[in-house]
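Q: the sequence isn't on hand, but the structure is:
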């Protein structure tokens, strides 16, 4: 979750005037934290997951499912479960109460489809929406390829009655066009944060888990529909990336640098750009744009090269929100300016220093997962990643490959049915660092060049379940680890059920949520095979999702059958 300060938000013009102040004091705040707890060891594993939900209202009489705008009012008493599927974000009448978009310059988003009333009521979000647009100099542009069904127009081209010309210039043929932050940040996610025993262990976990991000994203794929259309992607990642892309035309390389300092290769919501551990250094093959003055300041203050360039890269960005009451802070005891920049670099992994004057340790956040329909599925993905961190540290596993290959994997992971059709670069020998010390990297991993023989293309089935003579598989490794642990019967049964879900999703025996939703729509009697999700289809889909989430109906093609213990015996039901 991002920094949720309270106060009076400033306009982009006023925020921009304080940008250097925020960067300067953000670095000072980081240095105070580093000096205070950089050498701290022996923090224990703690982890917490974050689940984002939507509040949906069903109109059974008219067969409509709409996004409720009353979430802020009921949050303090909300005990019920929410749903993953968006209720046709951006389609006419998708909210209740119904609100009409007003694409005017004075609004937050200026969107043709997404009313400002649908933006979260916390001032951070409307301010982010407005300031991203103002900093960029135009609305954000999101183009998602349409899924070409047999009756889908070819080419598929949209026109927009209320457009002032900006949408017409931005839209691509055979793509679904969106133009507001809400289309990205309105997609729910599942994230998990781990506390490491030390800063070195946190950096090691950060690097190793970064290579796993595209694999788990494809495994958890749950976002195939946008603005009432069936699209040709299964994951939300690229949509969110575009929805908060505040880079100017100069920073995107479309115009010569004149008013801006840098060419920036990615949106501030994207995959990581550098490994942090010594064993990851030789795999840093992506050009890294950094603030050289900040880098030199950090190095002068004793920060090592890898961590200094990571922070100096994050701080090429401007603050997007600033509250009048939070401009002048006590840098020794507060970290809001650091977190302002840190928390708006939304990357696949986040390296998180401890808050000032707290007993919280160095942490890493795993961020690529799509939220699922049921608590059981969400738990399965979280527990899978938690267990993976334990075997990485216990067995000193090494998943590292060139970071450019991880970026390629991220692109593949978002494609339709990537879990069954995609091929991913993955390291062949993951036990190479077996003699490494707990906080470091083994001698075999040091060096200046990478070897293309270290990695190869694998299917997700091979990566997760293994293939004889090719790769041992992550699930067998986890099972081996669990066999040596003292775990009570109930806990072991729960873990077995979780791993069974992951195993069968990877093999294709069970569907991802994205694939299940596609098949539900394709088989709906009202679907005309034209890629359009009507109000009736949307209602039926989300009502079915609700019934599955509430365990009112079974869905074995999505969830499979659970394992239970009866005495010392295992049975399936």
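A: Perfect, thanks for sending it. Note that the coordinates shown come from a computational prediction; the quantities given were computed from them, not determined experimentally.
Q: going by C-alpha atoms from here, please, whenever you check contacts or count neighbours.
A: Fine.
Q: can you show me the helices along the stretch 401-550 of the chain?
A: Along the stretch 401-550 of the chain, counting by DSSP state H, counting those that start in this stretch, helices occupy 403-413, 418-421, 460-465, 474-483, 489-507, 513-522, 535-549.
Q: in CSV, list these along with mean neighbour count.
A: Supplementary listing: the helices of the stretch 401-550 of the chain in CSV, determined by neighbours: other Cα atoms under 10 Å:
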stretch, mean neighbour count
helix 403-413, 21
helix 418-421, 21
helix 460-465, 23
helix 474-483, 16
helix 489-507, 19
helix 513-522, 20
helix 535-549, 20
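Q: could you dump the ones you listed into TSV with distance to residue 125 added?
A: Converted to TSV, the helices of the stretch 401-550 of the chain look like this (distance: least, Cα to Cα, whole Å):
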stretch	distance to residue 125
helix 403-413	26
helix 418-421	32
helix 460-465	36
helix 474-483	38
helix 489-507	34
helix 513-522	27
helix 535-549	26
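Q: putting a second one here so we can go through both:
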């Protein structure tokens, strides 16, 4: 989860004093990195995935599923048994926001050969087995995006009560501070977001209206001091803490490009794919023990870290703040970075003008300069006393402080100072899946897509405002089958930066990027193709595979993964969100009142656990995959 500095964290009042200092030196650090590596070429294509896991106890006696708050101890054990004694250990383990969460990655990045695709699932399986081997009896490791009863009474082991009226970090009515990772960064972020905002975060998710759901659905909160009553919307599930978003799990992929230009090109092209893959991976229909009317966590996590004040959100005139900021710091990207993308930059971009001019003066082009100047309108949220004064030539903590707390669908990542690592992009919108097979399938699909984008010079670009509209649609219930998404019709036309990146495109919307370039399509059309409309991504990937030298095993594995994506897109297989909804709807204890009880949750989590361990098949979710794991 970004930069993990050690030391003494400063509270918001203290942090605020150093905000300009950190921004100033963060920019100096970025310029230094840029000047050293801007001309770097021919880095090999490397990539890796990140899988986030929840630690869960299945209490068969009481028939309850609880989240186990011992992630810190589990992490220490895994690191002591792995990377601390063997730098080439095949898995790496890192902390995550929840004290019931850990994150696993491959020990070394994957390389550029096709045969690497045949090792992804095996490495994911190794991670699951490794972490599972150090758990206590009755505990299990699960890859679910959102725990259905997160924030309900007794959802943790050991049980802790929230502390809304006492001195605490989140002051949540539902989420106890003990469920936050003990590393000071996480509690400090939580407290400082609340203090900077001037109130608790507000998360309102529309409730799914079933036959016996109260209408209007209105909750009462006994320990409320009035803040929840003001914030909670009727017919919505209300949540009030960072943990409701950052306490969910996701699946991410990072790619190293061969140069800065290739990284910028991939960043732009993949940004348009983010909502499509998010809808395809939808896996989070339940919040705080209720059935919601959304299938993805994105809007929840966006609201959970929204530190904007009322002035910045446009609710009050600007007086104490500098900018009107249109999005949370966790949201979709706001500008393309390549010359090809410039004419499609039709979203109003708030930037720090002084920083923008400073970057232009340092020789950085307009598109990259405005991207950085936009990230730097934010304040640093987690400041450590020991990290205030740094060597700007050889360190990048001040830059990373702001870079790593702008959580967007795509992240553009400069190389760390004095390292062998190249320019990278991170693909961030995917929801984690139940099994290693599914997670490997989504990762391989996205990585293979990057190869095809680069090989065929594909162009998926559409106006960025349309990508934002797609992001909203992607989160809706059953968007994978019912949603319509703006998508480019001719992706082979390619981009000519000389023509498309000209001065006429400086302001984005004035240039000729009319609606004839894109149209509304279903995900089935985008993924599988439709004659006369769009050829489909899977047929293009298959064409690419046919022209590559790939061994039989690897080819079979890849085709198996693509078959899953294809069938999820067509509706032949369910998304995780749809499958979970159907499980709850058919449960004998469900009263058609939108409530996920302890018993329903226990039965659902028990079934998920058996499926993930391969003890039970689930053809509705992933068919009957042929196992080619090495």
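A: Great, that's in hand. These figures come from a predicted structure and were not determined experimentally.
Q: re the thing from before, what about the helices of the stretch 401-550 of structure 1, which gets the closest to residue 227 of structure 1?
A: Checking those against residue 227 of structure 1 by Cα to Cα gives helix 535-549 as the closest, at 11.1 Å.
Q: mean shift between the closest one and structure 2?
A: On the superposed models, the aligned residues of structure 2 are on average 0.4 Å from helix 535-549 of structure 1, with distances taken as mean Cα distance after the TM-score superposition for structure 1.
Q: report the aligned residue range of structure 2 for that helix.
A: Aligning helix 535-549 of structure 1 against structure 2 (TM-score structural alignment) gives residues 598-612.
Q: so which bits of the longest strand anywhere in structure 2 are buried?
A: Looking only at structure 2 and at elements set by DSSP state E, the strand with the highest residue count is strand 46-59. Burial within strand 46-59 of structure 2, assessed by neighbour count using 16 or more other Cα atoms under 10 Å, is assigned to 46-58.
Q: now those residues as JSON lines including distance to residue 370 of structure 2?
A: Rendered in JSON lines, the data for the buried residues of strand 46-59 of structure 2 read as follows (distance: Cα to Cα, whole Å):
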{"residue": "46", "distance to residue 370 of structure 2": "28"}
{"residue": "47", "distance to residue 370 of structure 2": "27"}
{"residue": "48", "distance to residue 370 of structure 2": "28"}
{"residue": "49", "distance to residue 370 of structure 2": "29"}
{"residue": "50", "distance to residue 370 of structure 2": "29"}
{"residue": "51", "distance to residue 370 of structure 2": "32"}
{"residue": "52", "distance to residue 370 of structure 2": "32"}
{"residue": "53", "distance to residue 370 of structure 2": "36"}
{"residue": "54", "distance to residue 370 of structure 2": "38"}
{"residue": "55", "distance to residue 370 of structure 2": "41"}
{"residue": "56", "distance to residue 370 of structure 2": "43"}
{"residue": "57", "distance to residue 370 of structure 2": "47"}
{"residue": "58", "distance to residue 370 of structure 2": "49"}
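Q: closest to residue 74 of structure 2 among those?
A: Nearest to residue 74 of structure 2 among these is residue 55, at 9.4 Å by Cα to Cα.
Q: let me see the ranges of the strands in the stretch 201-350 of structure 2.
A: Assigned by DSSP state E, counting those that start in this stretch, the strands in the stretch 201-350 of structure 2 fall at 203-206, 236-239, 250-256, 286-287, 290-291, 330-331.
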